[in-house]
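>>> The following block contains a protein sequence and its predicted model.
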Amino acid sequence: MPRELVTIQCGQCGNQIGCRFWELALREHAAYNSKGVFDEALSSFFRNVDARYVPPRNLPVGDGTGIIQTLKARSVIVDMECGVINEMLKGPLGDVLDTQQLISDVSGAGNNWAHGNHVYGPQYRDQMMEKIRCTVEACESLQSFLLLHSLGGGTGSGVGTYILELLADQYPDVFRFTASVFPSEDDDVVTSPYNALLSLSKLVEFADCVLPIENQALAEIVGRVDSGARGSTANTVPAAFGMVQEPGSRSKPFDSMNGIAAMMLLNMTSSVRFEGSLNVDLNDITMNLVPFPQMHFLISSMSPLTTPKDMAKISAPRTLDQIFTEVFNREHQLIRADPRHSTYLACGLLMRGNATISDINRNVARIKPSLRMAHWNTEGFKLGICSKPPVGVSNALLCLANNCAIAQTFTTMRDRFAKLYKRRFYTHHYEQYMDLSMFDHASETVSGIIDQYNAVDTAVPPPVTRFRSRGLTFL
């Protein structure tokens, strides 16, 4: 049975990541679907429609041998500025994105979480829910929602978290994943500390699983890639898949950073789309890696870690031992943190390519002594194997770690917020749309999750009581 994922991309950053995500998803499916048929793997992200009808008619997967007519992404696209959306529609993805699933305005949220959450959210509530309902009804077995957004601006943070709260209310039984871009410490949006903390508090309350991504970490990763090498020729996607990437096309700013985030999402969903000897659904991730409801933030790392267009620059195939060692290296993380010196609540290792369970178990046994696992979950590894590697490499590994090191990231965000809020800088912009008590509530919520992670990090195993056998005595 098909297992669909509905993607909601919100704001400029969320839509730019979504654009790269759809581009790379088409490229990946084209590599493994040379016959151009609409199979279960493709149906996870796309609908196959017959555009001769008005409205277009959805074509079922059936036995997986039907020819692709017109692919439409299972997505809802939201932005309160129409610039990015118009650019996407004019580009090679224009035919893949369903224009009936777009919601936009013209003025934007002005980098103000309150404007997005308390004005645009309620204003477009009915439209957003109708778009989401139509997308959900086109699914046979909806597995989860995936929200792409950032925390530093106004639309992605304010409208994005408003949508997240709506999903929790209207679809409580469907898991809610978010790929949330955290702002850099030197972010040029002066109100980003307010937006980020308000958004983070909503992620704590209404998300089931959050994949934090830091702009600064992505920039450092891209900086380590040899940008001076000659440009590689992009792969051409068959016309049946709705998009053709012209050779020699020029990359746009942030494409490499967005591509790394998109690759992480493709690796995470690979087992949903392709077969393997040890498949892992998204539901399995939340079940095994989130031991406490609010402690659902997963630090992601990948190997090989490079921008998709630079896959050909990898000088030699990596061994499995190298790959496993690299995903526990800070330079391969999509967020700047130090998990090796903090406690792991659980750890997911999702392998793609030609590997066996014995290979994975051997590497876990090799690396495990250097990790500090929670004393109540010393065997807390969730393993997955998907037989299809990313395009251009023979093996790849994604690590999703629920680690207490994330508390330091939250502490930094809270401290940046406190520096502004204690002097009430810029708060008058927010008071137009909300009560200032929401700042205090958000700060308390974030402080609470920090305390929860710190409590696990400093916990010690209870003493073991040993009883001495006295043997038997007879009178």
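That came through, no problem.
>>> make it CA atoms for all contacts and neighbour counts henceforth
Fine.
>>> what ranges do the strands span in the stretch 351-475 of the chain?
Listed from the start of the chain, the stretch 351-475 of the chain has strands (DSSP state E, counting those that start in this stretch) covering 372-373, 381-386, 395-403.
>>> Need the winner for burial among those.
Among these, the stretch with the highest mean neighbour count (mean count of other Cα atoms under 10 Å) is strand 395-403, at a mean of 26.
>>> could you pull out the helices for the stretch 1-150 of the chain?
Counting by DSSP state H, counting those that start in this stretch, the stretch 1-150 of the chain has helices at residues 11-32, 40-43, 83-90, 113-115, 121-123, 125-137.
>>> Please identify the most buried of those helices.
Counting by mean count of other Cα under 10 Å, helix 113-115 has the highest mean neighbour count of these, with a mean of 28.
>>> Check it against this one:
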Amino acid sequence: MTQSIVVQVGQCGNQIGCRFWDLALREHSAINKSGVYDESLGSFFRNVDSRHDDPVDIPLAGGKGKIKALKARAVLVDMEEGVVSEIMKGPLREVFDCKQLITDVSGSGNNWAVGHKMYGTQYREQIYESVRRAAEFCDCLQCFFVIHSMGGGTGSGVGTYVLNILQEEFPEIYRFVTAVYPSVEDDVVTSPYNSVLAMRELTENADCALPIENQALVDIVNKITQSIPSANTGKRTYGTVTGKVKTNSAICAGQGGITKPSDEKPFDTMNNIVANMLLNMTSSARFEGSLNVDLNEITMNLVPFPQLKYLVSSQTPLYSVADVRLPPRRLDQMFTDAFSKDHQLLRADPKHSLYLACALMVRGKVEISDIRRNIERLKPSLKFIGWNEEGWKTGLCAVPPVGQPYSLLTLANNTCVRHTFNDLRGRFVKLYKRKAHVHHYTHVDGMELSDFSASLESLNSLIQEYEMLEQQMTNPPAPVPRLQVAM
């Protein structure tokens, strides 16, 4: 069994990470009724040796079974200690190793340069030692998952600095990045700077990146709340999102997890959508299946060129059918939903763009023949690049999400991401042509004005690569004439 380490950076990264670990425990406890430490748990958790650490009891979901000193394979980093401190006072406090926490007090001030150039350099050795220590507890380390936001200072700055450390110190280990992008109406005025500066680092040092848009998450939550009958639900408010979501819905922590509904915070609903995406993505690493997908196979099959590593994620169902008392979606309809823009964690429409490759990660009692039938049904409506028309990667994990008969996560390498990057570039240029707020960055030691232009050039190059491929869809190359052999 291989192991993975999660590095969660900044407020957003730690909040999503916290939801991931809570829901992961919920899933494992639904299968592991006796609470015995096994290989499935070992993929993302370790059982502390009581001879070296003080053992504690970690209650599993529903209170069924206990495991001595279960610790998440996680490193928590934040330059403003509030969120990490709150986690360490909450119901998951015993899951995290206090030796794997790295915090400061003042924060990065929504400034990529402060996070990357100042705090990154200052905490480099401490971060490396924490990651190294986590790696030493692994028998067969397979990959790192880095979770962070792109709009803030710590998430974008320290998050990408962590990525640099992983690339330098663990070059053979795959690096998966879940990066949350700010919406157009983001209240951080410098978020376009932070995002573009961070994207240059992602393009150079990540093996696979999963961009998530805040606005797409808001849209999904609103869609869910509109689809759930009010008679079955209680009204809840999450920041700018107001809706009717039952407390044990799949997008909430629920009664089955360690975290209680009363402990939920404003953006937990949105964070849980991302956490569920990570749960489905890692399901093959955590549970058995007839057609399990090795995590490294995702990069091998979906990233044909080094720069084009940004995958569009989509998942269905978006809520637990058991919780909302609606009839389950038919299996074929689930596949149709997964290719709908309403189920994507990025605001783009892949059906009108070009697929380079696509992975279908199915969970539950589904036959391989069902997957093949739906691929054949959907293929005519999806445009694949000519040299990879059969570019499908399929995975089938036997264990469904809690409260659902089956689920589907699609990861698509599609040129539609260029529209998101185009919008980001436009917001960056609008600020940069006036050099607005630039002085807040250049006063940080090690930050140069050239970093802005180099990052913009990197983004331009990325967008151009996607555009060149998309042109092949509208202007395919002329067929090469066959060689005529004289008889």
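That came through fine. Everything numeric here is computed off the predicted structure, so don't read it as measured data.
>>> coming back round to it: relative to Thr356 of structure 1, which of the strands of the stretch 351-475 of structure 1 is closest?
Each of the strands of the stretch 351-475 of structure 1 was checked against Thr356 of structure 1 via Cα to Cα, and the shortest separation belongs to strand 381-386, namely 7.8 Å.
>>> mean deviation (superposed) between the closest one and structure 2, please.
Comparison of strand 381-386 of structure 1 with structure 2 after fitting gives an average deviation of 0.4 Å (mean Cα distance after the TM-score superposition for structure 1).
>>> so where in structure 2 does that strand end up aligned?
Under TM-score structural alignment, the counterpart of strand 381-386 of structure 1 in structure 2 spans residues 392-397.
>>> now that stretch: how far from the chain's centre is it?
Taking Cα atoms, centre = their mean, to the nearest Å, the mean C-alpha location of stretch 392-397 of structure 2 is offset from the chain mean by 18 Å.
>>> what residue of structure 1 matches up with Val324 of structure 2?
With the correspondence set by TM-score structural alignment, Val324 of structure 2 lines up against Lys313 in structure 1.
>>> State the distance from its match to Pro390 of structure 1.
From Lys313 of structure 1 across to Pro390 of structure 1, the span is 15 Å (Cα to Cα, to the nearest Å).
>>> With Lys422 of structure 1 instead?
Counting by Cα to Cα - Lys422 of structure 1 and Pro390 of structure 1 are separated by 48 Å.
>>> The counterpart of Asn361 of structure 1 in structure 2 - how many residues pack around it?
Under the alignment (TM-score structural alignment), Asn361 of structure 1 pairs with Arg372 in structure 2. Here the count is done by other Cα atoms under 10 Å, and Arg372 of structure 2 has 12 residues near it.
>>> now Arg424 of structure 1
For Arg424 of structure 1, the count of nearby residues is 11 (other Cα under 10 Å).
>>> swap in Asn475 of structure 2?
Look at Asn475 of structure 2: counted by other Cα under 10 Å, it has 9 neighbours.
>>> next one: Phe467 of structure 1
Other residues within reach of Phe467 of structure 1, judged by other Cα under 10 Å, total 6.
>>> repeat for Pro327 of structure 2
8.
>>> Turn the helices of the stretch 1-150 of structure 1 into TSV, columns for distance to Ala207 of structure 1.
Compiled in TSV, those are given as follows (distance: least, Cα to Cα, whole Å):
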stretch	distance to Ala207 of structure 1
helix 11-32	16
helix 40-43	25
helix 83-90	25
helix 113-115	18
helix 121-123	17
helix 125-137	17
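>>> out of these, which comes closest to Pro212 of structure 1?
Of all those, helix 11-32 sits nearest to Pro212 of structure 1, with 12.9 Å by Cα to Cα.
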